[in-house]
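In: heads up, no residue letters with this:
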């Protein structure tokens, strides 16, 4: 019998049965989820990596910084590449949340813009020194190392040195977020949380330039 031929009582009964099945299914799912969550009681400062060819790596990192601010957790940002840019996130954090979030723009632009390897290395080293200072401070609960993966990829910084510092000197409850494409395999192996952003479509390929609010 098709639904339009059902009597009101039959239609009501079928609707009630469907609601009951859904409620039962969700109750079982909740019980299973609660059992899993009951076993997760530990806390630790995480090493978090956002990498991949797709857009959104820095955006995800800044989203975490905003969460810290919402929880009144002191945090910090060190930008390794985009430091020369006037970005929306930089304006927002320095103008409205400077008391909770330190912002250090250490980079001078992408390597093809500076065209000076020694200058790029010097900027990356200065950024890493500032990053170590911030990470060592137990009052700072999260440090975002924006685009550090690019500095590591080009050899401006030594990945083993970075990993050794994070292993030996990072306070137990401090979160460190490292963004940028082509994250080193050793960094991925050492991290607690790794997300790879994949690119499916990008407006740049259609001749559309980076725009405020989307790219910066």
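Out: Sure, I can see it. None of these values were measured; they are calculated from a predicted model.

In: alpha carbons only for contacts and neighbour counts from here, please
Out: OK.

In: what's downstream of the helix ranked longest in the chain, the next helix or strand?
Out: Counting by DSSP state H, the longest helix found in the chain is helix 8-38. Sequence order places strand 47-51 as the next helix or strand after helix 8-38, per DSSP states H and E.

In: Now do that next one: which elements does it pack against?
Out: Where contact means 3 or more Cα pairs under 8 Å, 6 or more residues apart in numbering; DSSP states H and E, strand 47-51 is packed against helix 57-70, strand 175-179, strand 193-196.

In: repeat that with 10 Å
Out: If you count contacts as 3 or more Cα pairs under 10 Å, 6 or more residues apart in numbering; DSSP states H and E, strand 47-51 packs onto helix 57-70, strand 142-146, helix 148-153, strand 175-179, helix 185-190, strand 193-196.

In: I'd like to know how many residues surround residue 178.
Out: Neighbours of residue 178 under the rule other Cα atoms under 10 Å: 24.

In: Look up how far residue 35 lies from it.
Out: 32 Å (Cα to Cα, to the nearest Å).

In: Then residue 114?
Out: 54 Å.

In: One more: residue 8?
Out: The gap separating residue 8 from residue 35 is 41 Å, by Cα to Cα.

In: now swap in residue 66 and tell me
Out: 30 Å.

In: Also residue 13?
Out: For residue 13 relative to residue 35 (Cα to Cα), the value is 33 Å.

In: here's the one I want to compare it with:
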């Protein structure tokens, strides 16, 4: 494990140890709950109705894996993540899901099978080699859903430079063009791409309620959501 990745994993393990889960999933603010809700909705919309096996790549504390399970209890859900403390907690909280420690940048740590769908939710912006991560995801599934902070958003770029949380967790966002290029270079074809949500994580409650009220309308305005939406969602398949 590289020094950079180890540092990042240590930070997330510390989050789990101190919060009994990640800050944005455990006793989270309303803004984080609503942001996560929209991301889960988008994930489920892109999972093929016939998918039986689903792997959550970078499962963390298991919250998002369990969200998929609650909506798709007939599916077999697997999750893995390099943060061992998070995976241990996930396995305890959600025994109906199979969890293991694994690193998306190291294929030797992968489960020894392929899945109908792979989900990479909020992972790439923590890694020092996103292209390799996307390439490696093709070893796990021919159909991959990627959800990432919207790097087209100029406000987010400023937050990344100033937010202590973003700096500590080494977060940086990527444009939709960059993500699309990486998918193509990794041997995938992008079948769907969208921009969702306007509620930021860790945002004041009153402003959160106002933005959330107008969010469905705002998502219908393409230039607005492309440059000021919260997340990019991509469905790609192997060529």
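Out: Yep, it's here. Owing to the predicted nature of the structure, the values given are computational and were not obtained by experimental measurement.

In: Superposing both, give me the TM-score.
Out: For this chain pair, the superposition-based TM-score is 0.37 by TM-score structural alignment, normalised by the length of the first structure; 120 aligned residues with a Cα RMSD of 4.5 Å.

In: More neighbours: which of residue 66 and residue 35 of the first structure?
Out: Higher neighbour count among residue 66 of the first structure and residue 35: residue 66, with 18 against 11, using other Cα under 10 Å.

In: Pretty sure residue 236 of the second structure sits in a helix.
Out: No. Counting by DSSP: H, G, I helix; E, B strand; the rest coil, residue 236 of the second structure is not part of a helix but strand.

In: how many neighbours does it have?
Out: Neighbours around residue 236 of the second structure, by other Cα under 10 Å: 23.

In: which ones are touching it?
Out: Contacts for residue 236 of the second structure (Cα atoms under 10 Å, 6 or more residues apart in numbering) come out as 46, 138, 142-146, 180, 183-184, 187-193.

In: filter those to the buried ones?
Out: 46, 138, 142-146, 180, 183-184, 187-190, 193 (16 or more other Cα atoms under 10 Å).

In: quick check, nearest of the residues you listed to residue 164 of the second structure?
Out: Nearest to residue 164 of the second structure out of those is residue 146 (Cα to Cα; 25.1 Å).

In: Now do the SS call for that closest one.
Out: strand.

In: gap between it and residue 195 of the second structure?
Out: Counting by Cα to Cα - residue 146 of the second structure and residue 195 of the second structure are separated by 12 Å.

In: Now list whatever residues contact both of these two.
Out: Counting by Cα under 10 Å, 6+ apart, the contacts common to residue 146 of the second structure and residue 195 are 232, 233, 234.

In: Could you dump those residues into CSV with distance to residue 65 of the second structure and neighbour count added?
Out: Listed next are those as CSV, based on distance: Cα to Cα, whole Å; neighbours: other Cα atoms under 10 Å:
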residue, distance to residue 65 of the second structure, neighbour count
232, 19, 27
233, 17, 23
234, 18, 24
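
In: hang on, residue 77 of the second structure packs against residue 54?
Out: Yes. Residue 77 of the second structure lies in contact with residue 54 (Cα atoms under 10 Å); the separation is 5.0 Å.

In: Those two: who's more crowded?
Out: residue 54 (26 against 22).

In: can I assume that one is in contact with residue 68?
Out: Yes. Under the criterion of Cα under 10 Å, residue 54 of the second structure makes contact with residue 68 at 8.8 Å.

In: what's near enough to touch the spatially closest residue to residue 194 of the second structure that is not a sequence neighbour?
Out: Take residue 194 of the second structure and drop its neighbours on the chain: the residue closest to it by Cα to Cα, 6 or more residues apart in numbering is residue 233, 5.2 Å away. By Cα under 10 Å, 6+ apart, residue 233 of the second structure lies in contact with 39, 42-43, 46, 121, 145-150, 176, 179, 192-196.
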